[in-house]
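1. Predicted structure and sequence below. I'll ask about it afterward.
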Amino acid sequence: MARAPVQDGRDPYRHLYLPFIRVEQFHGKARSILPRDVYGYFSSGATDEKSLKENQEAFGRLLLRWRCLRGVANVDLSTTVQGTSVSSPICVAPTAMQRTAHPDGEVAMGKSCAYSNTLMTLSTWATSSIEEVSDKAGGTSPRWFQLYVLKDRRITQRLVERAEKSGYKAIVLTIDLPRTGIRYADKRSGFKLPSHLVLANFLGLEEFATENDKRFATLSDFADSLFDISISWENLDWLKSITKLPIIAKGVMNAEDANEALRRGVSGIWVSNHGARQLDSTAATIEVLPEVVHAVNDRVEVYVDGGVRNGGDVLKALALGARAVFVGRPALWGLACNGEAGVSQVLELLNKELELSMALCGCPSVLDVPESIVVPAARYRSTL
């Protein structure tokens, strides 16, 4: 896997790696070390968490078809996203308030992504600012900024302008969160941003000074007070009018919304159910992906997140038409366990698994992964 150059040619994280061989081991350790309310915030899904389980289990209902003698002496993971080169299609999704997981938070996440030469997406609800991540993370790998449309359009516009000025390569508009879903773990714990941390992108803005005010029972209540519940497709037109950056629509889960987003001129479609944290009993993202890819019909790139836990999952998503696959919780567990080194190790494990899976399926390049290597498990079980 191609990586950003290191001055002495050695992996600066290698001596810090944990003795883990699977991504799930990072999850187990993170569960044991994070405060209960913080772990609950990051790990939980909406209501009964059926879709949270489905996001992962749906990958198990897809099988990879082993292909032989395909000339895989060299397996190339490199690709492009929105025209920018990255070392791998495995990219990092936005997750909020990363300094609750590790003191270095989003800066550490950004440094690891820069070292691995892959894409990081910074959350609106970050505990490190747009500028801080840009200045401290370094590297030439791309960064995107995830955006919520707030009631105060002036604040929303300022966020976009700051991201553009700081060198972010795209605006990822989250379209699936006019209001936050019901998350029982947060209701039980009353999760709030700890008093020693801030939502760094809003420092100095009086409108955001009340996050820990008693009138907000949870962070969800605070968010609901700020989000614009009236958001509609017309807001995409407004967003396009204030930025030259490509706009990615994140939260698309059907062909109808994909087509509407394309009609509004987006540059990419991101299949996501918000980590199954919004509406329960929705389909798994990997199951929705083919419908969206078919609707898009190569007009723009399609991305997906949700439930990815190993390199084989990534390969399945690529075969079904994803240009890039975004991981949220796995990168966050790596961060919680071991900061920069933890994120780097998680990305390395996933990429090694992806490379091997590609070799065994006869795929020498991520740019040419045929849909035929993925089949429903039921196809084989029905013949037994």
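-> All right, it came through fine. Numbers count the residues shown, from 1 in each chain.

2. Could you use CA atoms for every contact and neighbour count after this?
-> Fine.

3. quick one: contacts of stretch 357-373?
-> 64-79, 89, 311-312, 315, 318-321 (CA atoms under 8 Å, 6 or more residues apart in numbering).

4. make that stretch 263-271, sorry
-> So stretch 263-271 is contacted by 82, 233, 236-237, 246-253, 258, 261, 285, 288-289, 292, 300-305 (CA under 8 Å, 6+ apart).

5. Which of those residues fall within strands?
-> 247-252, 301-305 (DSSP state E).

6. Looking at the contacts of stretch 357-373, which are in strands?
-> Short answer: the contacts of stretch 357-373 in strands (DSSP E) are 64, 79.

7. Show me which of the contacts of stretch 357-373 are buried.
-> Among those, those scoring as buried are 64, 72, 75-79, 89, 311-312, 315, 318-321 (criterion: 16 or more other CA atoms under 10 Å).

8. and the gap between the nearest residue to Asp186 once chain neighbours are set aside and Phe191?
-> Leaving aside its sequence neighbours, Asp186 sits nearest to Tyr41 (CA to CA, 6 or more residues apart in numbering; 6.0 Å). If you measure Tyr41 against Phe191 using CA to CA, to the nearest Å, the figure is 7 Å.

9. and here's the other structure:
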Amino acid sequence: MTKVELTGVEVAKHKSADDCWVIVHGRAYDVTDFLPEHPGGSKIILKYAGKDATEEFDPIHPPDTLEKYLPKDKHKGPVDMSTVVVEKQEVLPEEQERMKRIEEMPLLEQCYNLLDFEGVAKRVMKKTAWGYYSSAADDEITLRENQTAFQRIWFRPKILVNVEKVDFSTTMLGTKVDIPFYVTATALGKLGHVEGEVVLTRASARHNVVQMIPTLASCSFDEIMDAADASQVQWLQLYVNKDRAITKRIVEHAEKRGCKGLFITVDAPQLGRREKDMRLKFTDEGSNVQKGSGEKTDNSQGAARAISSFIDPGLCWDDIPWFRSVTKMPIVLKGVQRVEDVLRAVEVGCAGVVLSNHGGRQLDFARSGIEVLAETMPVLKKMGLEKKIEVYVDGGVRRATDIIKALCLGAKGVGIGRPFLYAMSAYGQEGVERAMQLLKDEMEMNMRLIGARTIEELNEGMVDARGLFSHGVGPVNFLAERVYDPLVGPPQRERSKL
């Protein structure tokens, strides 16, 4: 029997903390019992009580969230949207100015490098979205170090090599790719683009690169997998849930759907303080989720904290054998930051590690992945272990020269995250595809200029990394300086009018 459509008037009656319904994608849901548990706090839901909350819901929730986590008796049925009162939203002067900047955006063809996309995105993204994507931990020292570390490595090019034909294809975890980078996992894709992570999926397919699917995507896992080409390879990035039954279900489903790698994030037992994000988001009263007895929720921690309270701080080395027992996917530890832990990853049978500091978003003053790589590979080679594990790097990669430097120092490939988010936010799928093509063009040119015809010919003798460990000031990167958004203090309050 078909359920009779509800009217907007009926839904609008349920608008209190004791009786709260919301409309999402034309269907009504009773979220009263969920109010105390909502990671973003109850106030943000109550703002839309009895109303259509779709616009607020979409950027930070996968579309199947309510179907998965809200009991079926709370699904109140379809709503006749023609009867729902559409509230006229006041367009603030700030938003009007942003829309003007969108109209004045440079042509896509005028973006010649990845930092160009960042500069455009900074001007046209909503402040809250920019704050989430661009923010990093504390003083953002590590965020900037990730890029400047590459600038302390210099090339030692070979000459008179026949480089008419250059091939920079390679394999990563057994997958043949056209260029040695992958789209690393980044959360909340719909903050930047209405279609979210599927934009990155389609662009990755066009360029034959691997996409790592994030746990905290705006799109559902299955939505991202369904958007992939039949032959496309995807990996799963995993934040480990305190409830291991949930974790097991996620891993088994990913393997069943065809994921070819499990990347366990190991550098986030607690989310770092990201002050740009904190100043712009979630200033409501907070929620009871994950509270201990008598514990008060810090409700000013930004979008990252609001969506990640489930992550298990108790994850440890003892868990790795369990992961190996529940999946045949190769296991890679994402967020390794010292050579001793790389050696232990070899011991416990991991297929790979990602040398990463979470894009500078966790521990400030963590060293760059490229520096840890330069420390790690000589040790692995001395011990004869360099073939036992695949080593990847992410953080700060903005040029193909950065990719080449990492490969010369022994990396199997690099992960790139923010630049593709910025390209997507500004120009959609075409922007991401152009960003990837720019990297391919740079790769071909710089492989020729360094004197290497294949990835296998890149080696540590082609770089001078002696200055890498000094942490001194390298050359000024004017592009990076132009797009960097400096941290600011709290705004001055206006004096009350008498």
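-> Nice, I can see it. Just so we're clear, the structure is a prediction, and the values are computed from it rather than from any experiment.

10. hang on, the earlier thing: so for Tyr41 and Phe191 of structure 1, which sits in the more crowded spot?
-> Shown here are Tyr41 of structure 1 and Phe191; by other CA atoms under 10 Å, Tyr41 has more neighbours (22 against 19).

11. and the residue nearest to Asp186 of structure 1, what pairs with it in structure 2?
-> If you follow Tyr41 of structure 1 across to structure 2 using TM-score structural alignment, you land on Tyr132.

12. And its match, which helix or strand is it part of?
-> helix 127-134 (DSSP states H and E).

13. In structure 1, point out the residues matching the helix or strand that that helix is followed by.
-> Next in sequence after helix 127-134 of structure 2, counting helices and strands by DSSP H and E, comes helix 141-150. Mapping helix 141-150 of structure 2 onto structure 1 (TM-score structural alignment) gives residues 50-59.

14. Buried residues, the matching stretch. List them.
-> So stretch 50-59 of structure 1, judged by 16+ other CA under 10 Å, has buried residues 50-52, 54-56, 58-59.

15. In JSON lines, list the residues you listed along with distance to Cys361 of structure 1.
-> Output for these, formatted as JSON lines (distance: CA to CA, whole Å):
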{"residue": "Lys50", "distance to Cys361 of structure 1": "31"}
{"residue": "Ser51", "distance to Cys361 of structure 1": "29"}
{"residue": "Leu52", "distance to Cys361 of structure 1": "28"}
{"residue": "Glu54", "distance to Cys361 of structure 1": "25"}
{"residue": "Asn55", "distance to Cys361 of structure 1": "23"}
{"residue": "Gln56", "distance to Cys361 of structure 1": "21"}
{"residue": "Ala58", "distance to Cys361 of structure 1": "20"}
{"residue": "Phe59", "distance to Cys361 of structure 1": "16"}
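
16. Kindly indicate which of the residues you listed lies nearest Leu16 of structure 1.
-> Gln56 (29.0 Å; CA to CA).

17. wait, what's in contact with the residue nearest to the closest one when sequence neighbours are not counted?
-> Excluding the flanking residues, the one nearest Gln56 of structure 1 by CA to CA, 6+ apart is Gly307, at 4.1 Å. Counting by CA under 8 Å, 6+ apart, Gly307 of structure 1 touches 52, 54-57, 59, 275.

18. per the alignment, Val194 of structure 2 corresponds to what in structure 1?
-> Checking with TM-score structural alignment, Val194 of structure 2 has Pro103 as its match.

19. now Asn459 of structure 2
-> Match for Asn459 of structure 2 (TM-score structural alignment): Pro370.

20. Identify the residue of structure 1 aligned to Arg274 of structure 2.
-> Mapped onto structure 1 by TM-score structural alignment, Arg274 of structure 2 lines up with Arg183.

21. quick one: that match and Ser44 touch, right?
-> Yes. The pair Arg183 of structure 1 / Ser44 is scored as a contact, 6.9 Å apart, by CA atoms under 8 Å.

22. Give me the common contacts of the two.
-> Common contacts of Arg183 of structure 1 and Ser44 (CA under 8 Å, 6+ apart): Arg277.

23. thinking again about what came up before, take the buried ones among the contacts of stretch 357-373 of structure 1 and keep only those in helices.
-> Among those, the members falling in helices (DSSP state H) are 311-312, 315, 318-319.

24. I'd like the residues you listed laid out as CSV, including distance to Arg162 of structure 1.
-> Output for these, formatted as CSV (distance: CA to CA, whole Å):
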residue, distance to Arg162 of structure 1
Gly311, 35
Gly312, 37
Leu315, 35
Leu318, 32
Ala319, 36
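
25. wait, which of these is closest to Pro142 of structure 1?
-> Closest to Pro142 of structure 1, out of all of these and judged by CA to CA, is Leu318, at 20.2 Å.

26. so who does the residue opposite the closest one in structure 2 once aligned touch?
-> Taking TM-score structural alignment, the alignment pairs Leu318 of structure 1 with Leu407 from structure 2. By CA under 8 Å, 6+ apart, the residues touching Leu407 of structure 2 are 413, 455, 458-459.
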